[in-house]
Each structure stands twice: as structure tokens, then as C-alpha cells.
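In: Here is a sequence with its predicted model. Questions after.
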Amino acid sequence: MAIAKTNAVRLLDRLGIPYELRDYDVDPDDLVAESVARKIGLPPEQVFKTLVARGDKRGVCLAVVPADCELDLKALAKATGDKKIDTVSLKEVEPLTGYIRGGVTAMACKKTYPVFLEETAELFDVISVSAGIRGVQILLAPADYIRAVAATIAPIAKPKA
């Protein structure tokens, strides 16, 4: 089966960034990033999920953290320069990004938002992020991802409670 070219993939092609696509079976009842990691054969700390947050001063931003972690809101607020920040409601995700839950990526969003990437991403040769649709992940070098989305590196993840 040919994997559809998403806007995220087109962006990487335009930038001349090498990547690998991995597709997986989607279970609408199980969209957690750890399951995606298992399905594509990567450890969860190498598979990154993209969360949409809104700060009191700087507005909407994207936080990209490993599958086996949760977003540290205090750390993200510190990184963005906001006093208070929180993730947006699920119903706001698609209008803001153009992507549905389980398919959110910082690449080729509807609008350009500041992107904050958990610093542990740089420990790997390859990381995995959503290709912008459920069922397809993009594997690429962290430095290439950082360049593609102009990400700021920051310690924004914490172990799951």
C-alpha cells in the first residue's frame, strides 16, 4: 500500500530533508503514543507526541514530548515566557492545527506556532513524529526536525505520574 503524501511529508521534501515513513494499524480506541511506538517497533522514548498548549502571554504553542512522558506545564511556561500555560481542549486542536487527535504534527500546521521540543530528542539518531494523519509516522534526525519546525529545545517533559 502506498502511503499518502501529507503536508508534513511535502514540507520535508521541499526542504530536502531525508526521512522514512512507517505506517501502522490505527485503533481509534487506543491512540496513545506508547501503542504507536510498539506498532512501529521503536522504544517509546524515541517516539514523540505533539501537544497543543496556550499560554497567558504568548498564546498558542506546540509541545513535542516523548511517548512515555507527560508535558511539564511549569517547564513549558518557563520556556515560553508565560506565567501560566495549559493544553487546549480536544475540540480546539483541529481548528488550531488542521490535524485530528492522533495525527497532530508541528510540520505544516494550519498556522505557524512556536514549537518546543523536549531536549532528550537530541540523544537519538532518529526520532519519530506524526506525519499529520493517524497511521503514519515520520522517522528523521532530530536536527532535521528542529530545522523543519524551527523548534526550541527545552526540558519540558516529566515521567508519567
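Out: Everything's here; your move.
In: C-alpha only now, for contacts and for neighbours.
Out: Fine.
In: Ile85 versus Ala148, what's the distance?
Out: 24 Å (Cα to Cα, to the nearest Å).
In: who's more crowded, these two?
Out: Taking neighbours as other Cα atoms under 10 Å, Ala148 and Ile85 compare with Ile85 leading, 23 against 19.
In: now the more buried one: how far from Ala75?
Out: With distances taken as Cα to Cα, Ile85 is found 10 Å from Ala75.
In: Ala53: helix or strand, and which one exactly?
Out: Element membership of Ala53, judged by DSSP states H and E, is strand 48-55.
In: Then Ala8?
Out: helix 7-15.
In: next one: Ser35
Out: Assigned by DSSP H and E, Ser35 belongs to helix 33-40.
In: That helix: which residues count as buried?
Out: Ala33, Glu34, Val36, Ala37, Ile40 (16 or more other Cα atoms under 10 Å).
In: quick check: angle from it to strand 48-55?
Out: Helix 33-40 and strand 48-55 meet at an angle of 160 degrees, taking axes from the mean of the first three to the mean of the last three Cα atoms, to 10 degrees as the criterion.
In: here's the one I want to compare it with:
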Amino acid sequence: GLSVSQTMKTIVLKGDKSGFFVCCLGGHREIDMKKLPEVTGDRDIETVPAERLQTLTGYVRGGVSPLGMKKKLRILVDSQILNEDSVSMSAGKRGLQLWLRPSDLVSATEGQVASFSKEKH
């Protein structure tokens, strides 16, 4: 079966210095807003509102994939996800999933592996 740690979330954010970027992390984790600014160099980071997602990524909320985005955004892949053999992520439409090895995701997106998540409570 599918474990929550194998389900990947793709979250689009905006930093005050770095601009728009994407975080990919396991479904069982959440972004650590203390660690993330250390990775991006931003002081202030906010989640991009749902209505801006389509313009930026070409995808709607719930269907955002780190692959094939409309604009080339910086992709950060949480180091925790590399512990999985494969991960499931949105394939660009709500309900449509794609399976990839984490290392292939990093290669395909030219992603930067970093530690920016914490366990969900």
C-alpha cells in the first residue's frame, strides 16, 4: 500500500529576496519556517495564493506538479524524501498521480536537495 511518507506535496512560495520557488516534501511533513529561510536566504516567505498558481505554474491548486511548470522556478526537494524508494506526486491534474524515484525527480527538475521540513503535529 501507499504510505503517507511516499506521497509528495508540491508547495509554491514567494520569498522577499529569492522570488517564487517550489518546495517538494513528504505528505507526513510540513515546512519548517525556521529552516527554510536559511536555505533560500529570505527573511520573509509566504505561500502563493491559489489564484496565482495557474499563472505561475500552469496548474490549479491540488494539481501542482514540480514537472512541466509554465515558468522555470527554483525547486527545493526536502532531503527526507530521499529515504523513499519512490514517491507519488501530482501529474498536473487533480487526482492524477505520477510515481518517480526521488533521485529522478531531483535530476528532472534540476532540484536542490535541502533540509527544510519538520514532522507534522
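Out: Nice, I can see it. Quantities reported herein were computed from a predicted structural model and do not represent experimental measurements.
In: Go through the buried residues of helix 33-40 of structure 1 and say which is closest to Lys111 of structure 1.
Out: Comparing these against Lys111 of structure 1 with Cα to Cα places Ala33 closest, at 23.7 Å.
In: could you check the distance from the closest one over to Leu71 of structure 1?
Out: The gap separating Ala33 of structure 1 from Leu71 of structure 1 is 13 Å, by Cα to Cα.
In: quick one: the helices in structure 2?
Out: 36-40, 50-57, 102-109 (DSSP state H).
In: tell me, the second one lands on which residues of structure 1?
Out: With TM-score structural alignment applied, helix 50-57 of structure 2 matches the range 90-97 in structure 1.
In: just to revisit the earlier point, next, the angle helix 73-80 makes with the strand holding Ala53 of structure 1.
Out: Using the same axes, to 10 degrees: strand 48-55 of structure 1 against helix 73-80 is 80 degrees.
In: Residues contacting strand 48-55 of structure 1, please?
Out: The contact list for strand 48-55 of structure 1, computed with Cα atoms under 8 Å, 6 or more residues apart in numbering, reads 33, 60-67, 77, 80, 82-88, 93, 104-106, 127-130.
In: what about the equivalent of Val126 of structure 1 over in structure 2, how many residues close to it?
Out: Here Val126 of structure 1 is matched to Ser86 in structure 2, going by TM-score structural alignment. Residues contacting Ser86 of structure 2 under the criterion other Cα under 10 Å number 19.
In: quick one: contacts for the residue nearest to Ser86 of structure 2 when sequence neighbours are not counted?
Out: Counting by Cα to Cα, 6 or more residues apart in numbering, Ser86 of structure 2 lies nearest to Arg101, which is 4.2 Å off, once chain neighbours are set aside. Shown in contact with Arg101 of structure 2 (Cα under 8 Å, 6+ apart): Glu84, Asp85, Ser86, Val87.
In: go with 10 Å
Out: When contacts are counted by Cα atoms under 10 Å, 6 or more residues apart in numbering, Arg101 of structure 2 touches Ile81, Leu82, Glu84, Asp85, Ser86, Val87, Ser88.
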